[in-house]
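Q: sequence and predicted model, in that order:
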Amino acid sequence: MSLNNKLSQPAVRAFVAAVNATDRKALWATLTPDASMSDDNMDHNLVEWAEREIFGSHPRMDVEWESDDGLSLRARYHNDIWGDLSSAWTFTLTDGKISHFEAGPG
């Protein structure tokens, strides 16, 4: 059962919704102007990563677990590049927006 609509942090809930809708405007609205990210412990250019991993690959993120503070998730993630995989996501918030997130195997 997906927790997508029940996530406790509004910015994280909006991020997941934007990923699933492949909505550029909504995704960038969840992030601070200087947001950064890493994937598998490697820093990436956020814009390039999002174009490849989200907007160009038909993603679907189904959250299965959320930490007590709402800043860490485990999700089933699917896209055209990697297929289906278990993924872990950790978010850092600044003034209610995501300033950094980490994705990796879950």
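A: Yes, it's here. Note that this is a predicted model, so its numbers are computed, not measured. Residues are numbered from 1 along each chain as shown.
Q: alpha carbons only for contacts and neighbour counts from here, please
A: OK.
Q: what packs against the longest strand belonging to the chain?
A: Counting by DSSP state E, the longest strand found in the chain is strand 83-94. Using 3 or more Cα pairs under 8 Å, 6 or more residues apart in numbering; DSSP states H and E, the elements in contact with strand 83-94 are strand 72-79, strand 97-105.
Q: pull out the buried residues from it.
A: 86-93 (16 or more other Cα atoms under 10 Å).
Q: same deal with stretch 74-83?
A: So stretch 74-83, judged by 16+ other Cα under 10 Å, has buried residues 74-79.
Q: can I get the residues you listed in TSV with distance to Met61?
A: Formatted as TSV, the buried residues of stretch 74-83 follow (distance: Cα to Cα, whole Å):
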residue	distance to Met61
Arg74	10
Ala75	6
Arg76	6
Tyr77	5
His78	7
Asn79	9
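Q: one more to weigh against that first structure:
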Amino acid sequence: MTIQTSRLSDPAVRAFVTAVNDHDRDAFMSLLAPGATMADDGTDRDLADWIDREIFTSHGHLEVDNESNRGRDLVASYRNDTYGEMRTRWHFEVGDDGRISRFETGQA
């Protein structure tokens, strides 16, 4: 069963999922702390390159199935035009300022 984005517990994670699903690159970038990093399947990636390729040019979309760790860990169905749909896990590190300093994703 999918969790409605508006019901996600963590405000930064909720805004992240909303920005991905709305294909709103500006809103997405405003959520990231300066120097934010990310990893995909355990390997650090170039953030700007990855989000362009995996989210924005390929129409990425997240449907959250489960959240834990106060809303900072998700299990979700993720789909984009490149890879189709896959079950994924997401982990977010959010600073005191409410901005995401790191996120990690990979197949669940």
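A: Great, that's in hand. Keep in mind that this is a model prediction, so the values were computed, not measured.
Q: in a markdown table, list the helices and strands packed on strand 83-94 of structure 1 along with distance to Asn41 of structure 1.
A: A markdown table is the format used below for these (distance: least, Cα to Cα, whole Å):
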| stretch | distance to Asn41 of structure 1 |
| --- | --- |
| strand 72-79 | 15 |
| strand 97-105 | 7 |
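Q: what angle separates the helix ranked longest in structure 2 from strand 73-80?
A: The longest helix of structure 2 (DSSP state H) is helix 11-22. On the basis of axes from the mean of the first three to the mean of the last three Cα atoms, to 10 degrees, helix 11-22 of structure 2 is oriented at 10 degrees to strand 73-80.
Q: got the angle for helix 11-22 of structure 2 vs strand 84-94?
A: 150 degrees.
Q: past helix 11-22 of structure 2, which element shows up next along the chain?
A: The first helix or strand that comes after helix 11-22 of structure 2 along the chain, using DSSP states H and E, is helix 25-30.
Q: check the fit of that next one onto structure 1 and give the mean distance.
A: Taken over the aligned residues, the distance from helix 25-30 of structure 2 to structure 1 averages 0.7 Å (mean Cα distance after the TM-score superposition for structure 1).
Q: which of the helices and strands packed on strand 83-94 of structure 1 sits closest to Ala14 of structure 1?
A: Comparison of these against Ala14 of structure 1 by Cα to Cα identifies strand 97-105 as nearest, at 10.0 Å.
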